[in-house]
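> missing the sequence, but the structure's below:
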């Protein structure tokens, strides 16, 4: 994938160490944390249930979904993979046959075999529905925190998803731009976007959620001045992120202690 030899005996870069962690870090709790249903109990018991998006239902197949019990707007997603999401903004216009075909296919996906991410191998596929959430602009901005056993190096802010041209900006806790990806090379060193009011609190939450793990990306959201948990991601891009700059790949790799 990266067209380079993988030095498993002495990995150095971020991507190399993610491959090492896939093979040798076999903490069984990871399967709970990547399960979008099971992780809710973990967050509720160990941190704060108020971090969770309101849950509307969980089903083993799309035939079980009772749309009459759902509000006009909601989000459907799979618990066992990445990216299997349908956002419903108007239930009257929802193509339920498409939803059925979509999740029939997605529930059959064995996500482990895509990138050999061990935790997904032990997750029972399900569908869950969560409350539809958006900010005052009708968007839901992702804040993805790169965490190393409680130390949060940076947050990747994902903006303009609705345009189909998503932009990714990395900032440290002092809200200074980190030139970690290729697109950042064209930005001035003092580039800024508006810092969200609760960003410092999000850094603290990400730190608490990540303690005990050599690396994990903690995804959070902030909607109407309230912070919500998104998910745990242990191997971003499967450990094959070709957009990360070589110097960033080394710098982030140095933060993973194996």
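Right, received. Where do you want to start? Everything numeric in this text was worked out from a predicted model, so none of it was measured.

> alpha carbons only for contacts and neighbour counts from here, please
Will do.

> Give the burial count for residue 116, as a bare number.
For residue 116, the count of nearby residues is 14 (other CA atoms under 10 Å).

> gap between the closest residue to it other than its chain neighbours and residue 29?
Counting by CA to CA, 6 or more residues apart in numbering, residue 116 lies nearest to residue 22, which is 7.3 Å off, once chain neighbours are set aside. When distance is defined by CA to CA, to the nearest Å, residue 22 is 14 Å away from residue 29.

> Give me the more crowded residue out of these two.
Neighbour tally, residue 22 and residue 29, criterion other CA under 10 Å: the higher count belongs to residue 22, 18 against 11.

> where's that one, which helix or strand?
Secondary structure from DSSP states H and E places residue 22 in helix 14-24.

> chain center to that helix, what's the gap?
In terms of CA atoms, centre = their mean, to the nearest Å, the gap separating the centre of helix 14-24 from the centre of its chain is 18 Å.

> And it, what does it pack against?
When contacts are defined as 3 or more CA pairs under 8 Å, 6 or more residues apart in numbering; DSSP states H and E, helix 14-24 packs onto helix 246-254.

> which other residues reach the helix it packs on?
12-17, 179-181 (CA atoms under 8 Å, 6 or more residues apart in numbering).

> thinking again about what came up before, show me the contacts for the residue nearest to residue 116.
Each residue near residue 22 by CA under 8 Å, 6+ apart is listed here: 116-118, 235.

> Presented hereafter is structure B, for comparison with structure A:
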């Protein structure tokens, strides 16, 4: 019995946040000293081909090289979900663009401080220091508040990207951001336009649909809005996505924002809303991403991965 208790204690201690961070630092040092063996293994497993750090040629090779470099301070600030909105508005103002962001409703480090009754019926809650940690909440429908609290606390306990080699996320303050839900007034599902940029040049446009419906599709388009015969993680949509009214404005913004970076993905929305009784399309900011898919997503055909990679000048 004492041995079982000791084993349970050892397993608990192994996963505690302080020990997790120490383990992560040791993992980081070991990977650098040994030539990134775990990174090579994970890359091969996810993409189906070998990683080359010394002679990168594909899109995912080069994203991975950027991922393991010492990140400049601007990277760290731009992946912070709160600061990214401020940065996007600052850059838009400098270049004379009209850009809008989702309204921040609350920021906290403690889930118990959230005043749920003061929030609107529908909102979005996300962790500021990591990717993919967000939940849509509709208080008009039954939802498990206790489970939401547990999930939110779990997000805040650990740094993000430790074993994915995305060390730019480590210094980002861990907080919860609650913001308004971006909803087009016409009732259509929100479409996510992701502009893959390199030093002001558009490499490709990724159009994500079906996130909330669960029927997810990804369309990869040339900057001239021609659909490319490419499967990028999710299947292609049956119909080519319609080019938004604000497309050229969005492309200009993405170009201006990315001029100083070898690679930057700028995520934007084109949202129809009523302003002074008139329906208008507004460009709204999503996020900045330097390491999409952690630099190792499945792309078919391989030739496209290679062609896009040649366009990125590290």
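Structure's in. What do you need? Just so you know, these numbers come straight off a predicted model, no measurement behind them.

> circling back to that earlier point, give me the ChimeraX select line for the contacts of residue 22 of the first structure, limited to the buried ones.
Typed into ChimeraX, the line below selects the buried ones among the contacts of residue 22 of the first structure, using 16 or more other CA atoms under 10 Å:
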select :117,118,235
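
> Quickly name whichever of the contacts of residue 22 of the first structure is closest to residue 38 of the first structure.
Distance ranking of the contacts of residue 22 of the first structure against residue 38 of the first structure, using CA to CA, places residue 118 first at 16.3 Å.

> To which residue of the second structure is that closest one aligned?
Taking TM-score structural alignment, the alignment pairs residue 118 of the first structure with residue 167 from the second structure.

> Double-check that match against residue 66; I have them as touching.
No - between residue 167 of the second structure and residue 66 no contact is recorded; they are 10.7 Å apart, counting by CA atoms under 8 Å.

> who's in contact with residue 37 of the second structure?
Applying CA under 8 Å, 6+ apart, one finds that residue 37 of the second structure lies in contact with residue 31.

> redo that, cut-off 10 Å
Under the criterion of CA atoms under 10 Å, 6 or more residues apart in numbering, the contact partners of residue 37 of the second structure comprise 30-31, 43.

> if we can go back for a sec, name the residues contacting each of residue 22 and residue 29 of the first structure.
residue 119.

> returning to that earlier point: please point out which parts of the helix holding residue 22 of the first structure sit buried.
If you call a residue buried by 16+ other CA under 10 Å, then helix 14-24 of the first structure has these buried ones: 14-22.

> Ok, stretch 290-304 of the second structure next?
The neighbour-count criterion (16+ other CA under 10 Å) identifies 290-292, 294-299, 304 as the buried residues of stretch 290-304 of the second structure.

> Could you do stretch 112-131 of the second structure as well?
Within stretch 112-131 of the second structure, the residues scored as buried using 16+ other CA under 10 Å are 114, 123-131.

> What is the corresponding segment of the first structure for that stretch?
Taken onto the first structure by TM-score structural alignment, stretch 112-131 of the second structure occupies residues 63-82 there.

> Give me the distance from the matching stretch to the chain's centre.
Averaging C-alpha positions (CA atoms, centre = their mean) puts stretch 63-82 of the first structure 19 Å from its chain's average.

> Apart from its chain neighbours, what residue comes closest to the match of residue 118 of the first structure?
In space, residue 167 of the second structure comes closest to residue 161 once its chain neighbours are excluded; the distance is 6.2 Å by CA to CA, 6+ apart.
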